[in-house]
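A.B. asks: Output the structure for:
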Amino acid sequence: MQTVTEKLDRQAEKQRLGREMEFLQQGSFQYVYREGKIKAINEEEKEEPLEVASAGLSYDVVMLTREREDAPESLFVVFEGDTEVPCLIKHRLYAPENRKLKLVLGISYTKEHSDFQKIDAVGIDLPYAVAKGDRIDALFYLVSLSELKVKLVHKGMSVGECEFTLPESAAMPEEKAPESQKYPDFIEKEFAKANIIGTEQVKEELLKLNEQLKEERLQRNIEGEKHNYNFVLRGNPGTGKNVIAKVIAKILYENGIVKSETLVEADREKLVSDEAGETAKKTESVLAEVIEKHGTLYIDEAFRLYIKGNGKDHGREAIAAISKALEEHSGEFSVIISGAQSKIDEMLEKVNIGFTSKFEYSMDIPDYSSDELMTISELIMQSRSLFMSRAAKRAFANKLEKERSGESFLNVKTVRNILDEAEENKIVRLAELKKKNDYVSPEEFYILDKADFAESETEDKEISLEEKMARLQQMVGLADAKAKIKKIIASTRVVHELIKRGVRSKDEPVIMHMFFSGNEGTGKAAVARLLAGIYKDLKFLSQGQLVECRSEELLKGDVEEASETIRSKFDEAKGGLLFIEDSEPFINAASEELLEIFAENAVEYSADMMIVLSDTLDNLKKLLNEKPVLKKVFANNVNFADYTTAEMVVLAKAFIKAKGYVYDSANDKMLAKLIDKEKSETENFENVKGVRKVVKKLQKAAGARVAQASESDEDSKVSDVRAITGEDILACMM
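C.D. replies: Alright, predicted model coming up:
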């Protein structure tokens, strides 16, 4: 039996949709949303849906039209094959400039609709009350397997209607002979399960590995020799390394290398402890599980087991334990490690040679192209029963390209993050419409709009020297760093004034290069960007551009190759600031000649270029102690202290505001507790980066709260659709 509330809701729904249903002559119907369709159900059946004939369409009914005047004609599915009758759906169209709407109906038997067969075409003249770009709701009513009625509704009023006769049968396209499968099932299935496409290069390598191991299997059987089959996967985040690891584990199992296809996944958190003597126990426990099952161990971001410049880090104990197990249990299990190429190679170069030598197989995994990521996004959306409007697709593509040019691009992970954020924005957008008592149709909960991919934009304009200096001083925290930079600028001004007055020779170089010391996420790059502009306005530099690179890029290869790279990068940065991250390659540089070349060029270019070398304070001290030749290059050090919790609260509030959310400062204490909790539970919180992650969690919590409130009609909570509340903070602390 229905409750009184359910009956009232049912009546309200009927009243709200009544005007759109007047054209149905067969009886009174109402909308019920099921499995992606709006099906018509006889109102007289209060308790159960109307029983309909089991017969359904044997083909897809497809409409060809223009969704916008400036858009090409495109196909959309009106009714899928097997649709039962009666059935009603609604599709959104937009009025063309000449108010002449063209609908071409056809049928198709294939998913791609390449066999589209035209049935009929109708032109509908829209009334003058309809303006260009106005939304038109096209209501398609499948009366029977042969009769289709269409009605166009604009702002609740009928503006046109037509009928189509559907064929009982149509010519089926000739079936093509199935193509022979290129890759084994265990390769294809894992990639399909993870919605990964466009990995032909990787699949080819996996296929070759499979064939190679088949050949080696016979040799192993003859000689009875045990062999280590361990792998290094090099690739950026989000390139599907975990999926590839699963496929490799299956290949090893299929070819008798291991006795089980079990893949045990681990990372630094699972292997390393902060307490002395506990890391070996944690690692041995994971190894025991893998060895017992005769399977494969996969360590993601394995480079995190080796912390450069920290010989006391417990990660080295985990490496030693794994190396020992591979020695004592040779042939009983396999290990796969993965990470970004530069980081994983650096680790393998630095750690014990006994560990490195056990990884004979490697695979380089390329980034995805933009087209591949767009296709992956469609697969992800399909799995979530989501769709995009054309404008939304363009907005998504633009946002993806913007992310792609940034430093934190994560391939498929970035695609998922963008879609997650868009879904949250959609929930907020629809909740705001509901709050205004605007009609929201059921299918709109499954459509992402252009607005869902929007983000707050800051005007990118040239600002004055005074504004740049003010922005530097207004940066949160960094009191000592800002004071030191202010002194350095004043000192450099004096030197240039002395040159202008002839007191100091123009031929005497003015060295502006300096160290920025501090941990990750303390704003060093942001300050460098401002400093480049300040030095340009003060006419210390001619262009003021910021060029960023890592020291390993400069020092890679032999002396001749590295010398060319150094000059090329200095030419690129001439007139601006060259921001170099990581001093360790300088410390470990075997060639003193190369360091001399770097130092000479740094002095030569100093008339119109500034170098900032960024790393931790300990590493930079070590650099000057071990490579004194660089003392003549770097005259100053600016130290960037870690942010305090109070300063992180200020940063979080700024990020929340930039995202377009409202925040009540009365919740500052709770927010501080949340940040402290995240800091204590995260090994590398990384200051600003960690705060951004906290804000992202708060956004998700707010989205979940609004979604729950929308479902239960709790208006008080829906009213906070663009707010980060105390409730959201508490949800993140649970």
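A.B. asks: CA only for contacts and neighbour counts going forward, please
C.D. replies: Will do.
A.B. asks: any chance you could map the strands in the stretch 301-450 of the chain?
C.D. replies: Listed in chain order, the strands of the stretch 301-450 of the chain (DSSP state E, counting those that start in this stretch) span 334-339, 361-364, 387-388, 447-448.
A.B. asks: so of those, which one's packed in deepest?
C.D. replies: Across the strands of the stretch 301-450 of the chain, averaging neighbours per residue (mean count of other C-alpha atoms under 10 Å) puts strand 334-339 on top, at a mean of 24.
A.B. asks: Please convert the strands of the stretch 301-450 of the chain to a markdown table, extending it with distance to residue 426.
C.D. replies: What follows is the strands of the stretch 301-450 of the chain, written out as a markdown table (distance: least, C-alpha to C-alpha, whole Å):
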| stretch | distance to residue 426 |
| --- | --- |
| strand 334-339 | 34 |
| strand 361-364 | 38 |
| strand 387-388 | 11 |
| strand 447-448 | 7 |
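A.B. asks: With residue 540 as the reference, name the closest of those.
C.D. replies: With C-alpha to C-alpha, the closest approach to residue 540 among those belongs to strand 334-339: 40.7 Å.
A.B. asks: another one to check against the first:
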Amino acid sequence: MDKYGQALINSASKLDAVTDACGEITKMANAIVEDNSKAATITLLKKISDTVDSLKQQVEIKKLVQLVNSNLISYYGYNTLREICKPESTISEDDKSLEELLAELDSLVGLESVKSKVNDLIAYQKVQKLRREKGLYSAKNTLHLAFTGNPGTGKTTVARIIGRIYKKIGLLSKGHFVEVSRTDLIAGYQGQTALKVKKVINRARGGVLFIDEAYSITENDHSDSYGRECLTELTKALEDYRDDLVVIVAGYTVPMEKFFDSNPGLKSRFNSFIEFPDYDVKELKEILNTICTANDYVLDDMTKEKTTDFFQKKISEKEDNFANGRMVRNLYDDLVMNHAKRVVSMTNPSKEELSTIKIEDFFPTAEK
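C.D. replies: Next up, the predicted model:
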């Protein structure tokens, strides 16, 4: 959900609370954001008009009504512009062949155990599909996966590639990628969460539904009735749409174990569990060099030595939530910013000066 849609729903919920609308305004906002409902838009605008007409001295409520109206306009303006720009800015990923997608998977830095497991899964699913086509028995295993490990280890990237590969080998009809979190699945009113989950499932059918930090759905344990409602609906969908939907849940290893324990039928719906290991020093350096090369930057020799020391220090001090690739991206951003601060004062800097990151640029935020 984009920030304009979220702002509309948030302000609608506040207006609901102060006008005792019993969730009616929030329902209309949800229908607009999730279903692009024109009927809900007209009804909401009428509700806004009626509310303003019925108020006299209640200034705060009038301000809230105006905020909902403004957020509604911003939401439609943003989405209209996005649709206008989409045809020119979106490059179809369907043009890549299966061999190219497999090469893309293989080109990812590190993750050897992950790539081996994914390649095994692909080989197995291809053969099972061929067996079904020849009338042979094929085990009814689900396509759903669980990814565990620290952030920044490529879980989202691998999930995207799997969806496109599964489409190429005929396991998915679309292969598109839908990423959601707790906010996208759980509503603020009893009974609305199931509807919200169904809408997300319908949007993801034919492709991959990726739920990052999936354990947040049940983060409040048994006191969270909304989380239980979401999990019940999700578990049902995992079985009902197993033939044309891949659900991939991801998150830290220990909380994910608790997540699977929270619902008796949940773990059985997932056929494969893949652990994403942390990167070592060599792999972190390779990721940084790849980012630099892609953006026309190079590190001088002293900076390369400094980054080696930096990564070794970070690994020796790492805790359970080691940031991996995200740490590398943050370091790259710091290096480029410090490089810019140094070079901007030069008179007519050369191409080499504009592209070379030196040791004096190495002041990462993480060390301050």
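A.B. asks: Quantify their similarity with the TM-score.
C.D. replies: Superposed pair, TM-score by TM-score structural alignment, normalised by the length of the second structure: 0.66. Supporting alignment: 285 aligned residues with a C-alpha RMSD of 3.8 Å.
A.B. asks: distance of residue 710 of the first structure from residue 678 of the first structure?
C.D. replies: Distance, residue 710 of the first structure to residue 678 of the first structure, using C-alpha to C-alpha, to the nearest Å: 29 Å.
A.B. asks: re the thing from before, so which of the strands of the stretch 301-450 of the first structure comes closest to residue 543 of the first structure?
C.D. replies: Nearest to residue 543 of the first structure, of all the strands of the stretch 301-450 of the first structure, is strand 334-339, at 36.6 Å by C-alpha to C-alpha.
A.B. asks: residues in the second structure aligned with that closest one?
C.D. replies: Under the alignment (TM-score structural alignment), strand 334-339 of the first structure falls on nothing in the second structure.
A.B. asks: Against which helices or strands is that strand packed?
C.D. replies: strand 231-234, strand 296-299 (3 or more C-alpha pairs under 8 Å, 6 or more residues apart in numbering; DSSP states H and E).
A.B. asks: Pipe those strands into CSV and attach mean neighbour count and distance to residue 457 of the first structure per row.
C.D. replies: Below are these laid out as CSV (neighbours: other C-alpha atoms under 10 Å; distance: least, C-alpha to C-alpha, whole Å):
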stretch, mean neighbour count, distance to residue 457 of the first structure
strand 231-234, 23, 35
strand 296-299, 26, 39
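A.B. asks: Distance to residue 93 of the first structure added to the ones you listed, as CSV?
C.D. replies: Listed next are those as CSV, based on distance: least, C-alpha to C-alpha, whole Å:
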stretch, distance to residue 93 of the first structure
strand 231-234, 47
strand 296-299, 50
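A.B. asks: Which among those is found nearest to residue 334 of the first structure?
C.D. replies: strand 296-299 (4.7 Å).
A.B. asks: Would you check the span in the second structure matched by that closest one?
C.D. replies: Using TM-score structural alignment, strand 296-299 of the first structure finds no match anywhere in the second structure.
A.B. asks: got it, and stretch 527-542 of the first structure?
C.D. replies: Mapping stretch 527-542 of the first structure onto the second structure (TM-score structural alignment) gives residues 158-173.
A.B. asks: do stretch 106-113 of the first structure as well
C.D. replies: Aligned using TM-score structural alignment, stretch 106-113 of the first structure spans no residues in the second structure.
A.B. asks: for stretch 150-162 of the first structure, same thing?
C.D. replies: Counting by TM-score structural alignment, stretch 150-162 of the first structure falls onto no part of the second structure.
A.B. asks: What are the buried residues along that stretch?
C.D. replies: Going by neighbour count (16 or more other C-alpha atoms under 10 Å), the buried part of stretch 150-162 of the first structure is 150, 151, 152, 153, 154, 158, 159, 160, 161.
A.B. asks: tell me the contacts of the spatially most central residue of the second structure?
C.D. replies: In the second structure, the residue lying closest to the centroid (C-alpha atoms, centre = their mean) is residue 179, at 4.0 Å. Going by C-alpha atoms under 8 Å, 6 or more residues apart in numbering, residue 179 of the second structure touches 209, 210, 211, 212.
A.B. asks: Measure how buried the second one is and give me the count.
C.D. replies: The reference is to residue 210 of the second structure. Burial of residue 210 of the second structure is recorded as 25 neighbouring residues (other C-alpha atoms under 10 Å).
A.B. asks: how far is stretch 116-124 of the second structure from where the chain is centred?
C.D. replies: Remark: stretch 116-124 of the second structure is offset 23 Å from the chain centroid, using C-alpha atoms, centre = their mean, to the nearest Å.
A.B. asks: Which residue ranges of the second structure form strands?
C.D. replies: Along the second structure, counting by DSSP state E, strands occupy 145-149, 177-180, 208-212, 246-251, 272-276, 298-299, 356-357.
A.B. asks: can you list those strands in JSON lines and add distance to residue 328 of the second structure?
C.D. replies: What follows is these, written out as JSON lines (distance: least, C-alpha to C-alpha, whole Å):
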{"stretch": "strand 145-149", "distance to residue 328 of the second structure": "17"}
{"stretch": "strand 177-180", "distance to residue 328 of the second structure": "23"}
{"stretch": "strand 208-212", "distance to residue 328 of the second structure": "20"}
{"stretch": "strand 246-251", "distance to residue 328 of the second structure": "19"}
{"stretch": "strand 272-276", "distance to residue 328 of the second structure": "17"}
{"stretch": "strand 298-299", "distance to residue 328 of the second structure": "14"}
{"stretch": "strand 356-357", "distance to residue 328 of the second structure": "15"}
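A.B. asks: between these, which gets nearest to residue 95 of the second structure?
C.D. replies: Nearest to residue 95 of the second structure, of all those, is strand 177-180, at 15.8 Å by C-alpha to C-alpha.
A.B. asks: Residue 138 of the first structure: which of the helices and strands packed on strand 334-339 of the first structure is closest?
C.D. replies: When those are ranked by proximity to residue 138 of the first structure (C-alpha to C-alpha), strand 231-234 comes first, at 50.8 Å.
A.B. asks: Give the aligned equivalent of residue 144 of the second structure in the first structure.
C.D. replies: When the first structure is aligned by TM-score structural alignment, the residue opposite residue 144 of the second structure is residue 513.
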